[in-house]
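# the following comprises the amino acid sequence and a computationally predicted model.
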Amino acid sequence: MKRVTQLAGPVGIVFIVVMLVVPLPAVVLDMLIAFNITAALLVLLTAIFIHRPLDFAAFPAVILVMTLFRLALNVSATRLVLLDGYAGKVIDTFGHFVVGGSLIVGLIIFVILLVIQFVVITNGAGRVAEVGARFTLDAMPGKQMAIDADLNSGLIDEEEARRRRAEVHAEADFYGAMDGASKFVKGDAIAAIVITLINLIGGFAIGVAQLGMPMGEAVQTYSLLSVGDGLVSQIPALLLSVATGLIVTRNTGNEDMGSDIMRQIGRNQTPLRVAGVAACSLCLIPGLPKIPFLLAGGLMLLASTRVPKEDEADEAAPASAELAPADSPEVLASEILLDPLGLELAADMIDLVDPASGGDLLDRVKALRRKVATEIGIVVPPVRTRDNLELPPRTYAISLFGVEVARGEAPPGTVLAIGDFLGSLPGQATQEPVFGLEAKWIPAHLRHQAEIGGATVVDRASVITTHLAEVVNQHAARLLGREDVRMLTDVLKRTHPVVIEELTPTQLSLGEVQRVLQALLDEQVSVRDLVRIFEALSLRAQATKDPDALVEAARTALGPAIVAPYVQDGTVHVISLDPLLEQRMLEALRSTDQGPVIALDPALGQQALASTGRAVAAAENLGVHPVLVCSPQIRSGVRRMLAGVAPRLAVLAYHELPPSVNVRSAGVVTGEHALAGGA
């Protein structure tokens, strides 16, 4: 059966082409005309009963094939009319019985059918198809972005996303094809007029010149045959035109067109009653027949009695609303949940997520999630990407749990040039959003010129992705939830069951483990090596459950990994504390609910902070990224003290520096008050 369906199309096309050349007997022509009318009726009924246009995606090709088939029948009929003066029973019947054997009546009916098809249906369907194709193509980026946003947020899986993307592309292809297919129908109507005129003129000439028929007889014979041929062709053409109009005007629904129309028209009682009363009122006009209007009005009034009243529908609405799945507590609870991580784009930045325009932002965001997982060891929640019409043009915003935490600009048609000598390049001066470097948004076509000038050029998607990565790194601790910790422990349990069984829940709860991991992430420490972290926590938890002590135990186990990002050419550049200042800090160490803090004299604290800032700036001017080292007793307190003035400065304990790394001094933090106190 499959083989037959595969060959039906090619064989049919070849047969249609043969019909254009090879003469057909009148009997065969009758059968093909009957098949043409039946097939057109089948297409019309199919268009009526489908639920959505894509359910009949082959319709544009069907129009082309049936139009070609109908034109081939016209050619075969014309050949028989001009050669034999007879083109089969079907055409003869249409020429004599349907139009009553009257040439004038036949021509009038033929012209009316042409006007209905060409002027009304075909033009309207063509316009709707054109507008539908345009709107569908314009809506593609937004639909694709919505699909990717649902995928990133976890609402759908990859298979469903692929299905929806395929449906969006199929819809665009369908309406684009329908825009062209409507031109076939329009051209078919024009061809029918031309063929009929050729039959009339050619038949009259052949009948008089070749067959010696009287002019009146020639006109009567060939005109009726020509009109019969035209009517036979126009009936299926009209059916296809109506089917085309139904397809392009059909909206997606859950039922067929007839059910939708009857349900929507008969939904309200008032319109039916008003229409029934109005029809009955027309009987009051003198001279009008009363029975037709009374019958039509009575049917309307009878139908209105089957429709529930508006107040009954309103009373039933709350009950149905309570039962509606969309209002169930589970659905409402899911809707009020905030997205952990969101990316909003202004309306003029949709091209960044439109693959047709070369946009790959969503793919980069997915790659970012993988990159963060491999670098810091947590699974970042899906990034909900959507457009926001309230954002100013060329603006993007990054939100965390529904609260905006960062915002930037990425003007369309530009790239970001980062460097010191950008004055000669046109564009908008700005700062790189992550490191605050001097930069400028320049036209994209000047990219090569900027690179030649020594600037670092970054495209818009990379700027947004880098900014998003920085936000994720800064707020990684907030993004690590209790369920994420459960997932990480479940994954680790598959390979290291003893480690998990010994630690949780025997010694530490998931909440306590989460607190330790969050503290590590707050200091930009990767938690990928969960095995070492959990083993260290298991040993330390036997003596204490103090969070800071647990964090320090985990840091000790991760020492080489913590230092590794700051090693340059085998050397780590360190900023140390003056011994007297470190002693004063140790004396000022106080325990609080938030952990140990250093309660220094304000003047001494300001001096220490200023000295730290100068040491960091001096080291960065030399092209190195320093770390600050101190005794393990005050490390966490020093980190809290410096968090506001030097958030990127890593604070390490002496024992966290591995012996295999060369240590080079990059400065010393001093305090005049500390020296005075020591004296």
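Ah, there it is.

# when you work out contacts or count neighbours from here on, use the C-alpha atoms and nothing else.
Noted.

# okay but Asn662 is in contact with Asp569, surely?
No: contact criterion C-alpha atoms under 8 Å: Asn662 and Asp569 do not qualify, at 9.2 Å.

# quick one, which of the two is more surrounded?
Neighbours per residue (other C-alpha atoms under 10 Å) separate Asn662 from Asp569, with Asn662 holding more: 14 against 8.

# first to last residue in stretch 592-607, what's the distance?
With C-alpha to C-alpha, to the nearest Å as the measure, stretch 592-607 spans 24 Å from end to end.

# put this beside the first:
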Amino acid sequence: MNGITLPSWLSGLSGKGGSALAAPMIIILLLAMMVLPLPAFILDVFFSFNIALSVIVLLTSLYTVKPLDFMAFPTILLVSTMLRLSLNVASTRIVLTEGHTGGAAAGKVIEAFGHFLIGGNYTVGIVVFIILTIINFTVVTKGAGRIAEVGARFALDAMPGKQMAIDADLNAGLIGEDEARRRRSEVGQEAEFYGAMDGASKYVRGDAVAGIMVTVINIVGGLLVGMLQHDMGFAAAAKTYTLLAIGDGLVAQIPSLIISTAAGIVVSRVASDQDIGTQLVGQLFAKPQVLYITAGIIGGMGLIPGMPNMVFLLLAASLAGVAYMANKRLQQPAKVEEAAGGPGAAGAPAAAAGAEQEEATWQDIMPVDTLGLEVGYRLIPLVDKTQGGELLKRIKGIRKKFAQEVGFLAPPVHIRDNLELKPSAYRITLKGVEVGSGEALNGQFLAINPGMASGTLPGLETTDPAFGLPATWIDASLRDEAQGMGYTVVDAGTVVATHLNHLITTHASELLGRAEVQALLDHIAKESPKLVEDLVPKVVSLSTLQKVLQNLLIEGVHIRDMHSVIETLAEHAMHTQDPNDLTALVRIALGRAIVQQLFPGATELSVMTLDNRLERLLMQAMGAGGDGSGIEPGLADTIAQQAGQAAAQQEQMGLTPVLLVPGPLRALLSRFLRRALPQLKVLSHSEIPETKTIRVTSLVGAPG
């Protein structure tokens, strides 16, 4: 019957219930070791297990590919530290009570460490113990703790950017919901892991301090117990108890040093798809030139008289052999490529013929990139991570800034090289169509004249591709001189990034597709689900909402305040579904934000307005044509000419060119003047907040 009960009990422990009982059993075991006296044999078992545990942890850390693959390490660090301290307490008890009987009183493990490792000389033992403790406490543990601290700080700082990158990939359709959820969880776990490692490293440092104190206490206590209680001489007591104390300390410090090394390996490794051993062998012995040079240096040292010549020459020959094998291994892929029909091989025509025989499929239709950047071959270093290209980081910053300012996430920019372009040229495409191009001389700087620069600079004269300002490409040595003359000096990467940012902002309405609108609604629904649910599609359709938002973006109005947009549409969409009418109502609701965007911090608004007679004529034209098609061509030319002159005067005075008109005329004049005067903004009276005062600087259409 007992034979049946025991296996069933063991099988219960091996299941999920056993895993749940593991932690309480370990805590009870540690407490029992501190309180209950243990025989020497049991101590030997636990000391051996402690050493085996430390080796297992070290090997596991070596074969770990990512830190998160060993997430339990901080907890293991704490448990192993408590195990060593519990063993210290148990061994101290048996050393002080039974130490006078001989070196085997505390078990064979402590005796072996006290006699075999240090030769039975307690002076040597003390020195070895102090050295091991200093290495553990000052070098390994302190370094691992600092790396964990910095890693935790960097992981926390990088969390928002990583989360935004995951959201961007999700919105772009590159990953699904499950993959995004897994990545978010991994980002959070990484930050928690480094934070836990930062705290757990303090346990190891405390363990090293405790090891020193326990050893000193054992030596002093052993002397007092041996001399006062067991009538031993000072020399005999010192030798017996010091050897036992040093053996006990070494049994604890060596596993502690191994665990500390494992902690340093886990937190100091760089993320890769290879374990530490593969990385060390693959990177340290991968370059034959390095190994040949090292073999030559070591061989030269082996020829010096008085040196251990045989050792140095054997080592140099071994390094030369490893270098020869590495060089031979590097040459093999080229031969394989040539044999398999690589570039210029006889197999290429056959492969091409096989490709021609394949039937066309739907996979041959490649989707058009919403945003694209094509570069010539001289600009490839700007977009190549391996060559330190900074343009990729700047493009990420552009998309983040655009999302924060405009109110939605722009599609990712797909970058590719184009050998058909000039070597230093680039081209920006929108839905496969070129919307901007320019040249950027990598390694030089573009000195842009903002209108106040004095003097000229030697170099290639050109224009700023983003804003059309006169500029000159100059050498890096003239950068400080150009800045002193009043030029704005930027590098080639900044030129491309600024041009891209300008075009993304200009074409924001075309970048807001239905997918982006839906993603924006999903983002708002996380905080206000009822608000979104009541609007789309019950009150307005997704296409109508998209058209309203596009109308706002066409005129440069940011859509960050989506709550006001949704509330306005929910209030008025019952009466009209016309996107233009709804846009006018939304603009009134966003009036304060629009004015703040055009006149930041100003209480008095300097604007242009229409002459009363011209205003009446336009109102009559609105009544005749409905949409303003009744405006005479001559009157239209006069309005455009005078509006352009008034806008130029506004800009010369350092003011934003804004035309203030009645509400019914705003949409008409905005569409009419937008093509000729893109810098001119048209506002209606109803969009101006009551707290602002208006100062009219010029009248459009006034006689003379």
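Thanks, I have it. Please read all numbers here as calculations on a predicted model, not as lab measurements.

# which SS class is Val435 of structure 2?
What DSSP: H, G, I helix; E, B strand; the rest coil gives for Val435 of structure 2 is strand.

# now Leu343 of structure 1
strand.

# so what corresponds to it in structure 2?
Under the alignment (TM-score structural alignment), Leu343 of structure 1 pairs with Leu373 in structure 2.

# could you do Ser462 of structure 1 as well?
Superposed on structure 2 with TM-score structural alignment, Ser462 of structure 1 falls opposite Thr494.

# how close does that match get to Leu223 of structure 2?
From Thr494 of structure 2 across to Leu223 of structure 2, the span is 74 Å (C-alpha to C-alpha).

# so between those two, which is more surrounded?
Leu223 (24 against 18).

# which SSE is that one in?
helix 177-224 (DSSP states H and E).

# now do the following helix or strand past that helix: which elements does it pack against?
Counting by DSSP H and E, the element after helix 177-224 of structure 2 in chain order, helix or strand, is helix 234-268. Where contact means 3 or more C-alpha pairs under 8 Å, 6 or more residues apart in numbering; DSSP states H and E, helix 234-268 of structure 2 is packed against helix 40-62, helix 73-98, helix 108-115, helix 122-134, helix 142-171, helix 177-224.

# recalculate using a threshold of 6 Å.
Secondary-structure packing of helix 234-268 of structure 2 (3 or more C-alpha pairs under 6 Å, 6 or more residues apart in numbering; DSSP states H and E): helix 40-62, helix 108-115, helix 177-224.

# quick one: which of those is nearest Gly486 of structure 2?
Nearest of those to Gly486 of structure 2, taken as C-alpha to C-alpha: helix 177-224 at 45.4 Å.

# hey, what's the angle from that closest one to helix 73-98? Just curious.
For helix 177-224 of structure 2 against helix 73-98, the angle by axes from the mean of the first three to the mean of the last three C-alpha atoms, to 10 degrees is 20 degrees.

# helix 177-224 of structure 2 to helix 234-268, inter-axis angle?
Going by the same axes, to 10 degrees, helix 177-224 of structure 2 makes 170 degrees with helix 234-268.

# list the buried residues of the helix or strand that Val322 of structure 2 is a member of.
Assigned by DSSP H and E, Val322 of structure 2 belongs to helix 309-339. Within helix 309-339 of structure 2, the residues scored as buried using 16 or more other C-alpha atoms under 10 Å are 309, 312-313, 315-317, 319-324, 326.

# tell me which of these is nearest to Pro678 of structure 2?
Nearest member of these to Pro678 of structure 2, counting by C-alpha to C-alpha, is Ala326, at 63.4 Å.
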